[in-house]
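> Kindly generate the corresponding structure for this input.
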Amino acid sequence: MRAPDRDQRRPSCAALCVALVILLIAIPSAGALSADYLVFPNGTAYQASVEITDTSRYEFAETGIMGENVPVTVGDVTISGNCSPCNYNWSRPWGQVPAITFPKGNYTVSYIAPLRNNDIQATFVKPYQVNVTIPGELDIRNPLLAGISSGANVTRYADNSTSVRWNKSYSFDLRFYSKGQEELLYFFLQFMVIIAVVLLLPFVISMRRRE
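Predicted structure coming up:
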């Protein structure tokens, strides 16, 4: 006896649904570009790897206080993609931020850049999956010394390194500190407590004498 056509289609539909689910998992969602930053142990520089798509230019800049582009001095610049080797040209017009140009396509740009004031930040024109790795010599747990922009997920590992992630973010800002800076903060706070006690002690003694 021959099964109805609708019964024969059920296994095929189920297999098609399974294939679509696997395909959706395997393909990253739109806009899920990645940007990875590794801060060096001395906190004076970082290494970045930033994915870019459908473009022929990448600028090296930070966002200033007024929202302006501030040039960043970079080194060890490389690009990787569907090319071997991947070549680029420098573009450094006077008064503008430095940039590299290359044939239009999808690439990963890697470079090393300096850090100032223990702060690392970036702004994007597309949403990015951002990951910043802080080495064990540095820390971000003390709110008096550190600062993290909203939306971050913080993971601390056994080697005392820290990973800070932002999901589909257009910008991020992260301030860290060294152990020496934290020790200096505690020393300052203790000193302030001693000063407060010295200043208040005569007042307390006089109040007791009046009583």
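> For the rest of this, base every contact and every neighbour count on C-alpha atoms.
Fine.
> For the chain, which segments count as strands?
33-39, 45-59, 61-63, 69-71, 75-81, 89-91, 99-114, 119-134, 138-139, 147-148, 152-156, 162-175, 177-178 (DSSP state E).
> Highest mean neighbour count out of these?
Burial of these is given as mean neighbour count (mean count of other CA atoms under 10 Å); strand 138-139 ranks first at a mean of 22.
> Now do residue 171 against residue 73, distance only.
20 Å (CA to CA, to the nearest Å).
> what about stretch 112-122, how long is it end to end?
Start-to-end span of stretch 112-122 (CA to CA) is 14 Å.
> Centre of the chain to that stretch, how far?
On the basis of CA atoms, centre = their mean, to the nearest Å, stretch 112-122 sits 10 Å off its chain's mean C-alpha point.
> How about the contacts made by the residue most central in space within the chain?
The chain has residue 132 as the residue nearest its centroid, 4.0 Å off, counting by CA atoms, centre = their mean. Taking CA atoms under 8 Å, 6 or more residues apart in numbering, we find residue 132 in contact with 36-39, 163-165.
> Against residue 197, how distant is the residue lying closest to it once chain neighbours are set aside?
Spatial nearest neighbour of residue 132, excluding adjacent residues (CA to CA, 6 or more residues apart in numbering): residue 37 at 4.7 Å. According to CA to CA, residue 37 stands 45 Å off from residue 197.
> Let's see this one next, to set against the first:
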Amino acid sequence: MRTPNRDRCGPALAALCAALVIILCAPPAGALDATYQVLPNATSYAARVDITGASNYMFADTDMLGENLPVTVTNVTLIAENGTRVDFNWTNPWNAPSSITFPKGNYTVTYIAPLNNNQLQETYLSPYNVSVALPAEYDVRNPLLAGLSQGANVTRLPDNSTLVSWNQALSFNLRFYDQAREDLLYLFAEFMVILAAILLMPFFLIRKPPEV
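From the prediction side, this is the model:
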């Protein structure tokens, strides 16, 4: 005797619910790590980026249109998972980003790159846990001077250095400032207040008193 269709729906529905529970409870795939240290005088930064299942790495920045721009890097090293350095080959096409090639695998790439206008940004093909360390003379807490992409976590450390981090980020953008720039902002604000007072003073002086 065949089981009625309504009876067979029970086990199927239970299996579907169990599958959904497993999917929802499963932890997300871990993101790779990328750390950046802004060096003193903010003209360059040191990077340490994890890569997985890769056989090449390109040194490029991304412009507003999403185009890859060449980045000149120095002190490049490629480190295997066991901590040993790995040899690589350079590719330097004319007027295009340079890259390194190596046996496919999981590595950490370290390098030093120039920094312009106190701004650091990067775009990734997969999620990264990103951290950017700033020396004590720089800050990002004033929103009128700094710029932070969504999801940034800012920590001011006991030595007055700053750590900015993003979790599971596909890109990030950071703009920081020094004390001189913040002092200039406050000076400009004071000047504008004084100017506004001077411009408004004649209005208050010629205003007629209220009639009794």
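> care to give me the TM-score?
Scored against TM-score structural alignment, normalised by the length of the first structure, the superposed chains reach a TM-score of 0.82; 184 aligned residues with a CA RMSD of 1.9 Å.
> What count of nearby residues applies to the closest residue to residue 43 of the second structure other than its chain neighbours?
Nearest non-adjacent residue to residue 43 of the second structure, counting by CA to CA, 6+ apart: residue 115, 4.9 Å away. Using other CA atoms under 10 Å, residue 115 of the second structure has 18 neighbouring residues.
> got a list of what residue 115 of the second structure touches?
Contacts of residue 115 of the second structure by CA under 8 Å, 6+ apart are 42-45.
> so can I have TSV of those showing distance to residue 175 of the second structure?
Listed next are the contacts of residue 115 of the second structure as TSV, based on distance: CA to CA, whole Å:
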residue	distance to residue 175 of the second structure
42	11
43	13
44	14
45	13
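> ok, and those residues in the first structure?
Conservation of the contacts of residue 115 of the second structure in the first structure, assessed by both residues aligned by TM-score structural alignment, their matches' CA atoms under 8 Å: retained contacts are 42-45.
> what's the closest of the residues you listed to residue 143 of the second structure?
When these are compared for distance to residue 143 of the second structure (CA to CA), residue 42 comes out closest, at 19.4 Å.
> How about the aligned partner of the closest one in the first structure, nearest residue that isn't a chain neighbour?
Aligned counterpart of residue 42 of the second structure in the first structure: residue 43 (TM-score structural alignment). With CA to CA, 6+ apart as the criterion, residue 43 of the first structure has its nearest non-adjacent residue at 6.4 Å, and that residue is residue 118.
> what's the burial count for residue 92 of the first structure?
12.
> List the single closest residue to it in space, sequence neighbours excluded.
Nearest to residue 92 of the first structure is residue 98, by CA to CA, 6+ apart, at 4.7 Å.
> Would you confirm that that neighbour contacts residue 71?
Yes. Residue 98 of the first structure is within contact range of residue 71, at 6.6 Å (criterion: CA atoms under 8 Å).
> between the two, what contacts are shared?
With CA under 8 Å, 6+ apart, residue 98 of the first structure and residue 71 have common neighbours 60-61.
> what's the matching range in the second structure for stretch 94-113 of the first structure?
With TM-score structural alignment as the criterion, stretch 94-113 of the first structure aligns to 94-113.
> neighbouring contacts of that stretch?
With CA under 8 Å, 6+ apart as the test, stretch 94-113 of the second structure has contacts from 44-60, 68-81, 87-92.
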